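**Student:** Based on what follows, work out the 3D shape:
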Amino acid sequence: MPLILAATPIGDPRDAAPRLAEVLASAEVVAAEDTRRLRRLCAALDVTPTGRVLSYHEHNEAARTADLVEAVAKGESVVLVTDAGMPSVSDPGYRVVRACVDADLPVTCVPGPSAVLMALAVSGLPVDRFCFEGFLPRKDGERRRVLEELAHERRTMVFFEAPHRLATALSAMAEVFGPDRPAAVCRELTKTYEEVRRGGLAELAEWAVEGARGEITVVVSGLPSGVGVMTLEEASARVAELVASGVRRKEAAAQVAAETGLSKKALYDSGLTSPPSP
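**Tutor:** Predicted coordinates for the structure are as follows:
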């Protein structure tokens, strides 16, 4: 029997795939990120697990992975569920999948709701090409470094974010990607207070200061086609050239920002901190 990754609803339990109830009822082992949430889900689905129920979360997955792999190797049916969505996607699961693959054991899944795909679909942003970036780092420097690496990404980008860090994250995106870069903040998808807020990054950051609650997915447009790819250092040099030719720094920063898609503020500030040219 394979390891079964079972997607769970991201909000409304009625979105559960019919096969989810079947595998939860019949599995010999059910590994859950939160066993209390599993009980609530099973109650909503009117199903009672008959196998062993184990906890499997970020604090014990390293130690418990071997037990799950051993169970799969013995031919037991093992189902892994997380609190919402697909296991291993910004949730526990990658360790045991990797371990099963390394042991040449089968892995399959029960598909289901996805916050990433739903947010993309309702965002109003291009969906022909996209990338999922998960959660941004919590520390300011690390967050900025990751965003600067994505400054030239042309695909639509999808992020998860905690509500208490949303305003800070959107402000950082506005600085690196530009204040007018189109984006959408999707919160509480499929739940009673579902909300999709669309606008430029700076506008959304200002809105988020008042506080946003619930599970949040952020969708950000990629760098527009036709906009030149240039590093911040190269763009800052271009600003310096324009200033040397007599263009006001504010106007030079705005011009280069429009040419490159980089943040006007970052370009303006870089000129203030850069050493003078010889």
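**Student:** switch to C-alpha atoms for all contacts and neighbour counts from now on
**Tutor:** OK.
**Student:** how about the strands in the stretch 101-250 of the chain?
**Tutor:** With DSSP state E, counting those that start in this stretch, the ranges of strands along the stretch 101-250 of the chain come out as 107-110, 130-135, 156-161, 182-187, 195-200, 216-220.
**Student:** Now the second one, please; I'll put the structures next to each other:
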Amino acid sequence: MSEPVLYIVATPIGNLADLSERAREVLDSVDYIAAEDTRHSGRLLAHFNIKGQMISVHDHNERQRCEHIINLLGSGHSIALVSDAGTPLISDPGYHLVRAVREAGYRVSPVPGCCAFIAALSASGLPSDRFQFIGFLPSKSGARLQALEALAGNSETLVFYESTHRIVDSLGAMSQAFGADRYAVVARELTKTFETIHGDRLSALVEWVQADSNQQRGEFVVLVQGAAPDPRTDSIDPEAERILRILAKEMPPKKAAGVAAEITGEKKNRLYQLLID
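**Tutor:** Next comes the predicted model:
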């Protein structure tokens, strides 16, 4: 490799055959591999006979490791950052390191591949043109419910990560915050032997998971259908609404609606009614 680079390398989330050829070449060519858990990633590297020197970079030491890794880059070394599974930085450590490396003037290059929530979204049957990735919810029940209630009106598909010991409680909180009839999909152990992708009303999903202890094990992606659109605004383009609200800060409603209609092509009366409502 002709220049020092920090590579952000996606690794399999279960099936080792999902490691891309480019990812394998990069991992085999860099001088150091920065891993969230060196023992876990060591098994992956051993499987592919990759013998790079490993550095531990996790939640508790990431900020301290930044200077060391930047010094290695300054000495001409290239480094690959990997997480335990999937794409680094997606609900995993790495943000502080990537920012520090970029600010130090070194190139950061992504080596794309597996990402659990993208894999789940692609197979869920839920709308994927607009979605919001939330990641892990707060561990305490009160904070978790509060976070979910704040999302209840969002119209885009909502995507969460969840762990074995909280999946039942989290589904119950979602049913409470979003309504028992809101449709959702639980994707469990993706690409692994016991992969499960199951969709139903939230209340039914709670019962389904509670009734089968096997469905409470593993790593989870939970995808929740967005709230039904408000019939008063469902035909108004979001960009038109954004422009309208900006104009409304400086103009009376009728004038703001007229100017927004001229800019966007939306009907003036509907824009005006939106402001009034």
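**Student:** quick one on the thing from earlier: with distance to residue 4 of the first structure and mean neighbour count added, can I get the strands of the stretch 101-250 of the first structure in JSON lines?
**Tutor:** Below are those laid out as JSON lines (distance: least, C-alpha to C-alpha, whole Å; neighbours: other C-alpha atoms under 10 Å):
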{"stretch": "strand 107-110", "distance to residue 4 of the first structure": "5", "mean neighbour count": "16"}
{"stretch": "strand 130-135", "distance to residue 4 of the first structure": "22", "mean neighbour count": "16"}
{"stretch": "strand 156-161", "distance to residue 4 of the first structure": "24", "mean neighbour count": "22"}
{"stretch": "strand 182-187", "distance to residue 4 of the first structure": "28", "mean neighbour count": "25"}
{"stretch": "strand 195-200", "distance to residue 4 of the first structure": "32", "mean neighbour count": "16"}
{"stretch": "strand 216-220", "distance to residue 4 of the first structure": "26", "mean neighbour count": "25"}
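**Student:** mind putting those in TSV, distance to residue 168 of the first structure included?
**Tutor:** Converted to TSV, these look like this (distance: least, C-alpha to C-alpha, whole Å):
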stretch	distance to residue 168 of the first structure
strand 107-110	35
strand 130-135	13
strand 156-161	10
strand 182-187	13
strand 195-200	15
strand 216-220	13
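**Student:** Leaving out the residues flanking it, which one is nearest to the residue mapped onto residue 57 of the second structure from the first structure?
**Tutor:** Under the alignment by TM-score structural alignment, residue 57 of the second structure pairs with residue 56 in the first structure. Closest residue in space to residue 56 of the first structure, ignoring its immediate chain neighbours: residue 33 at 4.9 Å, by C-alpha to C-alpha, 6 or more residues apart in numbering.
**Student:** which other residues reach the helix or strand containing residue 273 of the second structure?
**Tutor:** If you go by DSSP states H and E, residue 273 of the second structure is part of helix 268-276. Defining contact as C-alpha atoms under 8 Å, 6 or more residues apart in numbering, one finds that helix 268-276 of the second structure is touched by 232-233, 236, 241, 244-245, 253-254, 256-258, 260-261.
**Student:** rewinding a little: so what's the match of residue 57 of the second structure up against?
**Tutor:** Shown in contact with residue 56 of the first structure (C-alpha under 8 Å, 6+ apart): 31, 32, 33, 34, 64, 92.
**Student:** try 7 Å
**Tutor:** Residues near residue 56 of the first structure by C-alpha atoms under 7 Å, 6 or more residues apart in numbering: 31, 32, 33, 64.
**Student:** How much space separates it from residue 102 of the first structure?
**Tutor:** As defined by C-alpha to C-alpha, to the nearest Å, residue 56 of the first structure lies at a distance of 20 Å from residue 102 of the first structure.
**Student:** Over to residue 83 of the first structure?
**Tutor:** Per C-alpha to C-alpha, residue 83 of the first structure is found 26 Å from residue 102 of the first structure.
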